[in-house]
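1. Have a look; sequence and predicted model below, questions after that.
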Amino acid sequence: MKNWKKNAALFLSGQALSIFGSLVVQHAIGWHIVLKSQSGALMTFYVLAAFLPMFLISPFGGIWADRFNRKHLINLADGSVALASLIVAILLMFGFDHYGILLFCSSVRALGQGIQMPAVGAFIPQIVPAQQLTRVNGLQSAIQSFSTLTAPLLAGTLMSVAPLEILFFLDVSTAALSIGILYFGVKTPRQSQANTPIQHSVSGYFSDLKAGLQYIWKHAFVFELIILAAIFTFCMSPAGFLTPLQTARNFGSEVWRLSAIEITFSAGTLLGGILISVWGGFKRKTATMALSCAVFGSLTIGLGLAGNFPLYVALMAAMGLVVPLYNTPVMVLLQTNVEAAYMGRVMSVFLMLGSALMPLSMLIFGPLADTVKIDFLLIGTGLVMALLAIPYLASKKLRAAG
């Protein structure tokens, strides 16, 4: 691929701007609702607005990523989200500060992500050589982690000194820069298309979705990978969502403690993204995934056993470090083995898992946390995640795929 380094650098730079602006607004919406309403019901509506539309649209997002120009699709999704932010910013300027407006904006943002993320996952192998995918995906993970680390700091600072609409205008600006970089700067080769005629009817969309699911079913390694990733995603939810509550119960409810675990985890993922980008992982990607499962599971068990806060924070940082060592080889294994014409639909299934399984698991683990100590939930789910290393190493089909 000619000039792939330039294309990859421009693409990642543009996406970094888009992600950063989106995260700033995401934190601003959530914090504004919490601080102004202090309502658990409104927070529930906010979570539903942020996840449910993504889950519903992502199958179609995958189909569109396989049918249409992914570059234009990414920009269209980014532009739609920016337009929603612009409308909200203008409404806020004129005093229309209503929760419904913010929830609507969250829903539009979720729809945009559900379209954009499968397209991004399918677009990267279109511009990056297969042997460089691990490093590029690792670098993308590091960039996302850096945004996750810095966006809440900027959001908190701006919210304390400026009106809320300023943060929405910031999102519009970063999206405009991202769209311009991708449209004018990134040159793309011809996109592979599925060997089936495009049907623009509703039945045609469901036929395409069915074809994508059949592709997953017929390719055993993809099916096995999705099942294992689903189990891992389900089991990591307590570590992702219940650790703030565990911290408050076990060590104290001071705000600085919650900030400490969030910042150290994000810093760990940043370092992990850099590590996998430089190192590239083991030659066999399933070995890297098995190691990360074993380590992440063991660290989760450690959270359930930690008796002091400094140790707890150190474990959170180490867990953050391991996350890219799992996510990156999973993504690369798909990008190097799935046919380009089906890439978007397979990516959308992974996105559906992430947007559905973690909230679904919290419907189970959330109420359990009020009757069972969170320590025990972490120990149990940590053990399951650690044991996932066995099928990753034992599966002949996964080992054959990479």
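-> Structure's in. What do you need? Residues are numbered from 1 along each chain as shown.
2. rest of the way, CA atoms for contacts and neighbours
-> Noted.
3. those strands in the stretch 1-150 of the chain, which residues are they?
-> Per DSSP state E, counting those that start in this stretch, the stretch 1-150 of the chain carries no strands over any range.
4. What ranges does it have for its helices?
-> 4-37, 40-67, 70-93, 99-127, 133-161 (DSSP state H, counting those that start in this stretch).
5. So which of those is the most surrounded?
-> Across the helices of the stretch 1-150 of the chain, the average number of neighbours (mean count of other Cα atoms under 10 Å) peaks for helix 99-127, which reaches a mean of 23.
6. what about versus this one:
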Amino acid sequence: METIPRPPSASREANANGHPLPLRWKRTIAIIWTGQADSILATIAATFAVLWHITATADSALMLSAAGIASLLPVALLSPLGGVAADRFNKRHVMIAADGIAGAFSLALAVAVGLGFSSMLLLLSLLAARATAQAFHGPSLMALMPELVPERDMVRINTLDQTLSSGSAIIGPAVGIALYTAWGFSAVLVMDALCAALACLCLAVARLPYARSDAPSSAGVTADLRDGAAAIAHDRPVAALLVMVMLAMLLFLPLGTLSPLMTYDWFGGGGFAASLVEAAAGIGLLVGSVAMLAWGGGKRLVGVLAVAGALIGAGCIVCGLLPRDAFPVYVALIGLVFAATAAFNAPVIPLMQKRVPAEKFGRVMGLFGSLSTLASPVGLAIAGPAAEALGVNRWFIVCGALLVVAMIVASASCSLRSLDEGA
């Protein structure tokens, strides 16, 4: 009797890199992001508690500026090394080490504060340690994403991470200040350490058959960095995408920093009014992320980027044109602008995944993240004097107009359009 060959199992679909997915891959997603959600929330709560502690004990703009640098600079400088680590080593181990070290720093600082040893240097060290951990954790997670889901769900998995971050940005500060007020600074740090431990546990038990790197070891870290830079420089569509993202960061992100000044100087609002704007931004980001999570982005992701970027620019123009008595309209517009920001962010990793080989994805995303992050302080260096000279409302108009023009030019770029065609 002839044996009929068994057809391949329909449930064994391929991930975005073409490898067979585990049968219960959705459970793996749930396990990993349960740990990530708790860790992100605790990190935001602890960071806010640190900033509030600095405000309450030092009352120094200089120290708050130093805290901002400690939170940003390690990510910008060390992300390329984090990308190399993602390509060289087991991504699960890199993320566990990053979360574990950051949690250990929080626990050690909690003990020090409990014993009465607290200094600005210790607080800045915690922020720098957190940022350093993110520089290694982020590229590994981004490099692992294509191994976790089918290609059709790449936008959704990227948006899920953004949704968790935006949701945590809304409630994290409230959690941090509530614990700080009720039980003290040490309690917030202990919660941060416990949530980091939970994230490590979730990563440890999740089934990740493709977390280990199969790429051959290169001659050294410098060679890996050169290889990642060459992968960007020699691929015109990827280089064009990087320029597009950097322009958006250069023009838009400084406006977020100037938003409190817009509230105070143009609309005459105080601290409560500024907090309403921050809440509207967080809610807008969350709503936009949920919408992208449900939709998936469709097949023309470059079009989504260009339209979302143009909407951000148009929103900034309208914000700058508002009269002084239109603060409620400004709050609503900020919510819409940040909803568009969520739509702009979601397609970036899926577009990169189509072009960059899996064995180089970590180092390329590390360099990509580093360069786009560095665009923000450059934009701030320009925006501060420019806003002083023109007025903050007029600077909103200028940046918004430049962003709209940049998105129109980008949408006409053959190199960028080829990303949607898989060319």
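-> Everything's here; your move. Nothing here was measured: the structure is a model prediction, and the numbers come from that model.
7. Please state their TM-score.
-> Scored by TM-score structural alignment, normalised by the length of the first structure, the superposition of the two chains gives a TM-score of 0.95; 397 aligned residues with a Cα RMSD of 1.4 Å.
8. ok, and residue 415 of the second structure, which helix or strand is that part of?
-> Secondary-structure element containing residue 415 of the second structure, defined by DSSP states H and E: helix 414-421.
9. I meant residue 328 of the second structure, not that one.
-> Here residue 328 of the second structure is covered by helix 327-345, with elements defined by DSSP H and E.
10. Mean deviation, that helix versus the first structure?
-> Taking mean Cα distance after the TM-score superposition for the first structure, the mean distance separating helix 327-345 of the second structure from the aligned residues in the first structure is 0.6 Å.
11. buried sites along that helix?
-> Taking 16 or more other Cα atoms under 10 Å as the neighbour-count basis, helix 327-345 of the second structure is seen to contain the buried residues 327, 330-345.
12. Excluding chain neighbours, what is closest to the counterpart of residue 150 of the first structure in the second structure?
-> When the two structures are superposed using TM-score structural alignment, residue 150 of the first structure falls opposite residue 171 in the second structure. In space, residue 171 of the second structure comes closest to residue 41 once its chain neighbours are excluded; the distance is 7.8 Å by Cα to Cα, 6 or more residues apart in numbering.
13. dump the residue contacts of the counterpart of the one you found in the first structure.
-> Aligned against the first structure by TM-score structural alignment, residue 41 of the second structure finds its counterpart in residue 20. Residue 20 of the first structure makes contact with 144, 147-148, 151, 174 under the criterion Cα atoms under 8 Å, 6 or more residues apart in numbering.
14. Out of those residues, which are shared with the second structure?
-> Mapping the contacts of residue 20 of the first structure onto the second structure (both residues aligned by TM-score structural alignment, their matches' Cα atoms under 8 Å) leaves 144, 147-148, 151 still in contact.
15. Any chance of those in JSON lines with distance to residue 263 of the first structure as columns?
-> Rendered in JSON lines, the data for these read as follows (distance: Cα to Cα, whole Å):
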{"residue": "144", "distance to residue 263 of the first structure": "14"}
{"residue": "147", "distance to residue 263 of the first structure": "11"}
{"residue": "148", "distance to residue 263 of the first structure": "9"}
{"residue": "151", "distance to residue 263 of the first structure": "11"}
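16. so which of these comes closest to residue 337 of the first structure?
-> Ranked by distance to residue 337 of the first structure (Cα to Cα), these are led by residue 144 at 24.4 Å.
17. nearest residue to residue 168 of the second structure other than its sequence neighbours?
-> In this structure, residue 168 of the second structure finds its nearest non-sequential neighbour in residue 41, 4.8 Å apart by Cα to Cα, 6+ apart.
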